[in-house]
Structure formats: C-alpha cells, structure tokens
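Engineer: Next input, structure requested:
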Amino acid sequence: MAATLAQKLIARAAGRDSVTPGEIVTCSVDLAMFHDSSGPRRLQPMLEELRAPLWDKRKVVLVIDHYVPEADDEARRIVRIARDWAQQQALPYVYDSLGICHVVVPQHGHLRPGMFCVGGDSHSPTGGAFGAYMFGIGATEMLGVVTTGEIWLKVPQTIFMRWMGRLVDGVSAKDMMLAMIGRFGMNGGNYQAVEFCGEAVSALGMAERMTLANMSAELGAQVGLVAPDATTKAWLEAIGVDTEELGLARWHSDEDAPGVRHAFDASALAPQVALPHSPANVRPVDDLEPTPVQVAYIGACTGAKLDDLRAAARVLAGYRVARGVQLLVAPASVRDRELAEREGILRLLQDAGATLLPSACGACAGYGSAIPEGSTVISSTARNFRGRMGSATAQVYLGSPYTVAASALRGRVSDAREFLR
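Structural biologist: Sure thing, here's the model as predicted:
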C-alpha cells in the first residue's frame, strides 16, 4: 500500500510494516533533545521523585543555549542546574554555549534520515529537514521518554506543500514559509505532518530546508519533512557522517501516497513580511506602507545560519546601515560564526555597522539581548508575538535575512532585490 514519508518513519519506529492515519501507536525514540530552559530544571525533580534512571544516556542530548551568556541571577541558577545535572548523569553529549540547539544538534551528526526523535522545544521539527521524524514535546512527556525510551503517537495525515519553479534572487525559504503561514494560518497544519516538496524545495540547501521544517511549528504542524536526497547526503558526509548504510532512497513518499496537496509557484513569490504581532499577519514587502525601523536583528535558528549570514552580507557589502538603526547579528552556532569569520563574512557585516552578539537564542526568546521598549524591529526570527523578544511594547516584523539587511540599510522595511540587481 502506498505510504507517505511520515508513515514510513513512524512504522519503522513502531516496529510495524505499515501504519494508517488515525491509528495510535507506540514508538521507540532514537534521540531525545532538550535545553537549559526545557530540560534539567524541570526533569531533575521529577526523576528524583520517581527514583528513575535515564533509559539510554547515549540517546540524550543536552544543549545549553537559552540562558547563555548568563545575564542575571536567575539565568545563572538555571544554567548551573543544567551543568550540575549533566555532570551528575555523566551525559556524553552536552553542548554548552556552542549555539542554538536546532542547529548544533545536526551539525554534530545526531540527526540522520529514518530516525524518530523528540525535542523539548516547539521548533524541534527542524530535524525533519534531514528526513527524520522529530517533534516537540513538553516536560511531562519528556519524562516518559527519558525513562522508557518510548512515546505514543496518533499517526497523522500528510499535507504536501509542492513548490514548483525556482525562487528568484533575494527570495528565500523564509519567504516561502511566511507565504504559507499567511495563506493557511497558524493552525493550517492541524497538528498533521507537512511535507515540503517540488523543484524549488529540491533546489534548496540544507540550511534553507531547516528553516522550512523549523517553521512548520508556526503552521501548526506536528512535523515538517523534506525527503533526503543527494543534497542531504553531501551535507551529512561533510560533517563526518557515514551515509553508506542509511538507506536514503527508502525515505520518501510514494508517488500515489494519500494526503492533502497544495501547489505554489516559487518563481512568482516576492519577499514576504509578517507584521506585528503574528507570523500569519503576512504581506508582500512592496505592499507595506513606509515603515521605519530602529532595530534590525539577524539571529535565531531561522535566520543566522551560515547561508543566512552569507545572504545578509551580499546585501550589506560596501554599504553602511542607516543612521539611527541598530543592526544586531547573532550567528546561530559557534561553528557557523567561525566559518563566517574565515570567509570574511563577519568583517563585511561589521564594516556595514553590525554589532556581533553571542551564538545563542538571545533576543529571539527574549533572553539576554535587550530590545528597546517601544522600538520597531525587523527580525529574521520565527515569531513576533507581543513580548516575544523581551519588550512588550516593541513592534516586531519578520522577514528573511535578505529583507532584514536591506531594511537596516534603508532605515525602513525594504526589498533586498534592489540591492542585488
């Protein structure tokens, strides 16, 4: 029987030949990821009360990324709990202050096609970019996973988002996602599986596919998937993963697999901007009234990976940010920061007037980096809910790294294509 990629991944984890949407199955977990905010400070007291050990420490990854660098006593307390617990448990995989979990985990080779994973963060579907079934869960569900290695799941339907044609220069995966969220709303995924496919998706690099999968959370999906291909294989091999026995060809949806299908023309897509205070409040950038900005933020797991920094540098090279605009850049990981420095990208950004921030969640999650009260912000982050970036009075607009960079130069929300022609 024809099956979707989501069904094949779940069937493998459930030890079944096949599964059907609507079925409830119990799945074995290949990887459980959590961070300093979602993990030890919540899990430790519950584990102690149960007197329960971790089921398999080799399948647990802790990333300390939300409250670093520690800005106050509360942050220091939370980070200390995470570090002390990791040491007590002798966890083999702890990434402390190396960047954002959704970027650090794949960069260290923990995600492979065919895996079934959970994460203590709503943007955990990022793993779907690698052909892994990965979704976010809460602390009580994570407690069950780290003590048993299993979790139950209702098999979802698949919604196919097929993008035909090719994106034009200056338009990115972030624009694709904002367009879909604007069209279908934040519940458009209905907690089902969303699979991104088509010529335009196949042409994307892994960083851009990670943005699609990541922001399936904003679409209301449980997971966002991209079938692995030669691009996936090359990326994994570049970070040292042996791909010979992964069986990449197996992990795809059958041509006649059941599901809901939507089609889009990538070549007709213009840069998109989400207005305050929702990722679904979307318009093409050229449809906006002149909107002055005081802060331009290039950061987060959806906007500061190496390819994102390269995109911003293409726009900013040879220019200076507008007077009165603060351009903040927080590379998504230390690895991406080092590569960007080696390529000369950081120098281009700094020459344009950017201030470099630590590789951490930072202002995206409202920690550490202060966004001035009452300011208007153009940001490459995934969310712009009121108070999300720490200031309840800030007006936050979302755009791609291209759009953020162009807006920093113009001093207002702007289309990057005029700088790339």
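
Engineer: CA atoms for contacts and neighbours, from now on please.
Structural biologist: Fine.

Engineer: which ones are touching the closest residue to Lys59 other than its chain neighbours?
Structural biologist: Nearest non-adjacent residue to Lys59, counting by Cα to Cα, 6 or more residues apart in numbering: Leu31, 4.8 Å away. With contacts defined as Cα atoms under 8 Å, 6 or more residues apart in numbering, the neighbours of Leu31 are Lys59, Val60, Val61, His110, Met115, Phe116, Cys117, Val118.

Engineer: residue boundaries of the strands in the stretch 251-400 of the chain?
Structural biologist: Along the stretch 251-400 of the chain, the segments classed as strands by DSSP state E, counting those that start in this stretch run 260-265, 272-274, 282-284, 295-298, 326-329, 355-356, 376-379, 395-398.

Engineer: I'd like these as CSV, with distance to Ala193 appended.
Structural biologist: Formatted as CSV, these follow (distance: least, Cα to Cα, whole Å):
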stretch, distance to Ala193
strand 260-265, 10
strand 272-274, 23
strand 282-284, 23
strand 295-298, 29
strand 326-329, 32
strand 355-356, 36
strand 376-379, 27
strand 395-398, 24
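
Engineer: can you redo those as JSON lines with mean neighbour count and distance to Ala86?
Structural biologist: What follows is those, written out as JSON lines (neighbours: other Cα atoms under 10 Å; distance: least, Cα to Cα, whole Å):
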{"stretch": "strand 260-265", "mean neighbour count": "13", "distance to Ala86": "43"}
{"stretch": "strand 272-274", "mean neighbour count": "29", "distance to Ala86": "39"}
{"stretch": "strand 282-284", "mean neighbour count": "19", "distance to Ala86": "41"}
{"stretch": "strand 295-298", "mean neighbour count": "30", "distance to Ala86": "31"}
{"stretch": "strand 326-329", "mean neighbour count": "23", "distance to Ala86": "30"}
{"stretch": "strand 355-356", "mean neighbour count": "16", "distance to Ala86": "29"}
{"stretch": "strand 376-379", "mean neighbour count": "30", "distance to Ala86": "33"}
{"stretch": "strand 395-398", "mean neighbour count": "27", "distance to Ala86": "35"}
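
Engineer: Give me the distance between Arg410 and Arg51.
Structural biologist: The gap separating Arg410 from Arg51 is 58 Å, by Cα to Cα, to the nearest Å.

Engineer: run this one through as well so I can compare:
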Amino acid sequence: MYQTITEKIFSSHIGREVKADEIIECNIDMIIGNDITTPLSIEAFKKAGATKLANPDNFFLVLDHFIPAKDIQSANQAKKNRIFAKEQNLKYFFDERDMGIEHALLPEKGLVMPGDVIIGADSHTCTHGALGAFSTGMGSTDLAYAMITGKNWFKVPQSIKVEFIGKKNVHIYGKDLILELIRQIGVDGALYNALEFCGEGISQMGMDDRFSICNMAIEAGAKSGIIACDKITEEFLRTRPSLRSTPKKFYSDENATYKQKITIDISKLEPMVAYPYLPSNGKPISVAQKDNIKIDQAFIGSCTNGRISDLRIAAEILKNKKIHNDVRLIVTPGTQKIAKQAQEEGLIDILLEAGALISNPTCGACLGGYMGILGDNERCISTTNRNFVGRMGSKSSEVYLANSAVVAQSAIEGKIADPRK
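Structural biologist: Coordinates of the predicted model:
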C-alpha cells in the first residue's frame, strides 16, 4: 500500500499499515503542557484517580504564556504546575530559570525528533512537524488521557500536498509562503487534514522558516503540518543534543493518495500582509503600502517568528535608524538562548538603539495577555499567527500579520511599509 509520511508515522507506532480516515489508538512520544492549559489537565488527571504519569520522561512542561507572572491568578497557575512537576519528578520541566516559548524551546534543545507522535494542549503544537514529526494540538482533557495512559485516539488525517516551486525573491520567508497558502484555501481549507509541504521552495527555507510554515498550518484548519527530513533538517539535529542518535525518518511514497495537491510559485510572491480579522485575508505588500495603513505598535516575536533569524532580519533593517515617534516596537526573543545569541551578535544593541523594547521570552503579547496589549482602535503590525477580533487586546484594535522585515520597516515609517526598497 502506498502511504503518505503521516500514514507511515502512525503505521510505525501501531505495528501495521494504516490509511487515512482510520480511527486508531496510538502511543505518544511527547506530551507538551504549558502554564495556562496544564492546570486543567492536572485537574482531570487527579479527578480520574491517577497519581503517576504513564511515561514521566515523555511529559514536557513549559511555563511560557504568563511567566514571569503578570498577576495573582497567573502566579497561582504557575504554582500548580510547579507543584505537579515536583510531585512527578519531571525530567523536562522548564520554568523561569531556563525559559522560552515552548515551540521554540523544545526543538532548540533537541527534544523534538523526526517520526515521533507529539501532542500538546496548545493549537500551535503543529510547529514541530517541521522536523518530520506528526505533531498536533489537543484539549486539556485529551492531554490528561495521554498523561494517564501514554496513548491517545486519532483519526488518521487525509493529506494535502503543498508544493512550493520557483526561486524566492528578496525578503520572502516562510511566513509569506504560509500566508499565501491560507489566502488561497481559507481558514478551513485544510480542516482536519495534514498539510504536507514540499518542493524547491521548501529546500530554500532554513529551519526557522520551516517552523513558521508548520506553526500556521492550524490557521488553515489543519490537524498538522509536516515537512520530510532533508539535509537542512539533519544539520539542525546534528548541531544540538538529541533524545535519539538515529532519528526515525519517513517519506511519502510517490504514488501516495492525497486529498488535494496545491502548487504555489514563490518566484511570483511578494511579502504578504494578512489584514484583520483573519489570517486568510492576505494581500501583497504593494497593496498594503498603497493603503497607507498607519500603525501604533510593531511586534516581532512569538512561536511563529521569534527566532534568531527574525532578530537578524530586523536588526539589518533597523541598523543606524530610529523607529517612528508614534510607534512602539516590541521584540520578544523566543528563548533565552536566542536572546543571548542576539546579544553576542550585537543585534540587541542595534534594536535598542533604534528604540525597540526587548522583552523576556513569552507568549503574552500574542494572545493579548500582557507585554504588548493593544488599546482601543490601535493598530499593530505583528509577526504573530492570529489576527482575530481582540486577539492582542481591545476588540476595536486591529492586527496585521507579516514577516519580520515588513514589521521592522513599518516600525521605521510609522505605517505598513515595503522592506524591499
């Protein structure tokens, strides 16, 4: 039977060939919890009478949304996680002393492996598919079931093959590729499907861009996003310690069955901007610039675009320049290691001299929690992944999604601007 990479990953886990739409119970390699969703999982875990995790070394708990705590409620949430981590003697517990946004931190530490089945109580868990894993978000009670049993139920998703062809132009990044795809198919265009990304365009993208692409698969309604291992993946894995010396690599068969095949020529692509209030409301930067959209805030960070390449891109544009007087520029490195590397490379100095504020690693601004909340009628150009009504603050505020180069150039000009000039 010819199979997709997703079908092969599930087949390897249950010991027989599976096909799309089949309902299976599968062992989980990695369970990811964070500070705002895990307390609900812990509550369900204890309510079920469980006292010990089925596989303690497969549970990865990262405090990243409201750390350091923004108020008493978030402090108490963090406290519940810390108590549970101590009770279970968790090997992989990441708090303020070793912090980072979960979907940046775990790959950085070499803890995400190709061929694994990964679940997390966070919708952007699909990020880890960039390393050739099946990775998806679930609810907190679903997470509790896996914490207790080490397994979970899945309907094996059908796959949509997305082939990016052509040579990329200047300031075209993974963010632009995924925004263009979502523009074409809509926020429900891949509902419960696996988006399998491939082609010449992917081969031109480094790991940071690939994480961005898979991160936003959920914004098209997908169950997962996935990219097969290649030399770029192997180099990423080689440069960090890993859980296994031999990754489990899977590749789709040439004659595998796909629900749909989509081809996108990136040589024709401009930097993309997603207008409010959906990630599918994408427009090329040439259109956005003509619309003369003034901004109040610019944000670079999140699990989508808070990596070292994003800070390098922003620093290159902002060097020896100042941000507009009417704009706040907030930069959030994805992890402490990224922040340290940016400091060593002189990027932090460039950003600070331009007028940026550098925050600790956190998801806070992206979800409208803290460290960058928007006021009434304010506009923000952001590298985050969602721009729903009220996503970053006031319900009357507006969020425009773009790559780091667009955000940096816009911060200088005080309006959404083209970095290619």
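
Engineer: Fetch the TM-score of the aligned pair.
Structural biologist: Superposed pair, TM-score by TM-score structural alignment, normalised by the length of the first structure: 0.96. Supporting alignment: 414 aligned residues with a Cα RMSD of 1.2 Å.

Engineer: picking up where we left off before, the residue nearest to Lys59 of the first structure and Gly182 of the first structure: what is the separation?
Structural biologist: According to Cα to Cα, Leu31 of the first structure and Gly182 of the first structure sit 32 Å apart.

Engineer: Would you map the helices across the stretch 201-350 of the first structure?
Structural biologist: For the stretch 201-350 of the first structure, helices defined by DSSP state H, counting those that start in this stretch occupy the ranges 206-214, 230-238, 306-316, 334-343, 345-351.

Engineer: To Ser391 of the first structure, which of those helices lies closest?
Structural biologist: helix 206-214 (23.7 Å; Cα to Cα).

Engineer: so what secondary structure elements neighbour the closest one?
Structural biologist: The helices and strands touching helix 206-214 of the first structure, judged by 3 or more Cα pairs under 8 Å, 6 or more residues apart in numbering; DSSP states H and E, are helix 173-184, strand 223-225, helix 230-238, helix 306-316.

Engineer: Let's have those in CSV, adding mean neighbour count.
Structural biologist: Below are those laid out as CSV (neighbours: other Cα atoms under 10 Å):
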stretch, mean neighbour count
helix 173-184, 23
strand 223-225, 33
helix 230-238, 16
helix 306-316, 23
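
Engineer: can you name the residues of the first structure that stretch 227-239 of the second structure overlays?
Structural biologist: Using TM-score structural alignment, stretch 227-239 of the second structure corresponds to residues 226-238 of the first structure.

Engineer: got it, and stretch 265-279 of the second structure?
Structural biologist: By TM-score structural alignment, stretch 265-279 of the second structure lines up with residues 265-279 in the first structure.

Engineer: Check what contacts the matching stretch and list those residues.
Structural biologist: Looking at what lies outside stretch 265-279 of the first structure - Cα under 8 Å, 6+ apart - the contacts are 163-168, 170-172, 175-176, 178-179, 181-182, 186, 200, 218, 280-285, 382-386, 395-400, 403, 415.

Engineer: Likewise for stretch 246-261 of the second structure?
Structural biologist: By Cα under 8 Å, 6+ apart, the residues outside stretch 246-261 of the second structure that reach it are 2-6, 8-9, 113-116, 132, 158-163, 228-229.

Engineer: Which among the residues you listed count as buried?
Structural biologist: Buried by 16 or more other Cα atoms under 10 Å: 3-6, 8-9, 113-116, 132, 158-163, 228-229, out of the contacts of stretch 246-261 of the second structure.

Engineer: Near Gly129 of the second structure, how many residues? Count them for me, please.
Structural biologist: 34 (other Cα atoms under 10 Å).

Engineer: buried ones in stretch 386-395 of the first structure?
Structural biologist: Under the neighbour-count criterion of 16+ other Cα under 10 Å, stretch 386-395 of the first structure has Arg386, Gly387, Arg388, Met389, Gly390, Ser391, Ala394, Gln395 buried.

Engineer: on that earlier part again, could you check which of Arg410 and Arg51 of the first structure has the larger neighbour count?
Structural biologist: Between Arg410 of the first structure and Arg51, counted using other Cα under 10 Å, Arg410 has the larger neighbour count: 18 against 8.

Engineer: what residue of the second structure matches up with that one?
Structural biologist: Using TM-score structural alignment, Arg410 of the first structure sits opposite Glu413 in the second structure.

Engineer: ditto for Leu357 of the first structure
Structural biologist: So Leu357 of the first structure corresponds to Ser359, using TM-score structural alignment.

Engineer: rewinding a little: tell me the one of the buried residues of stretch 386-395 of the first structure nearest Ile78 of the first structure?
Structural biologist: Checking those one by one against Ile78 of the first structure (Cα to Cα), the nearest turns out to be Gly390, at 17.9 Å.

Engineer: Quick one: residues contacting the corresponding residue of the second structure for that closest one.
Structural biologist: Matched to the second structure by TM-score structural alignment, Gly390 of the first structure sits across from Gly393. Contact analysis of Gly393 of the second structure by Cα under 8 Å, 6+ apart lists Gly368, Gly369, Ile373, Leu374, Gly375.

Engineer: which residues touch the most centrally placed residue in the second structure?
Structural biologist: In the second structure, the centroid-proximal residue (Cα atoms, centre = their mean) is Asn215; its distance is 3.4 Å. Residues near Asn215 of the second structure by Cα under 8 Å, 6+ apart: His124, Thr125, Cys126, Thr127, His128, Gly225, Cys303, Thr304, Asn385.
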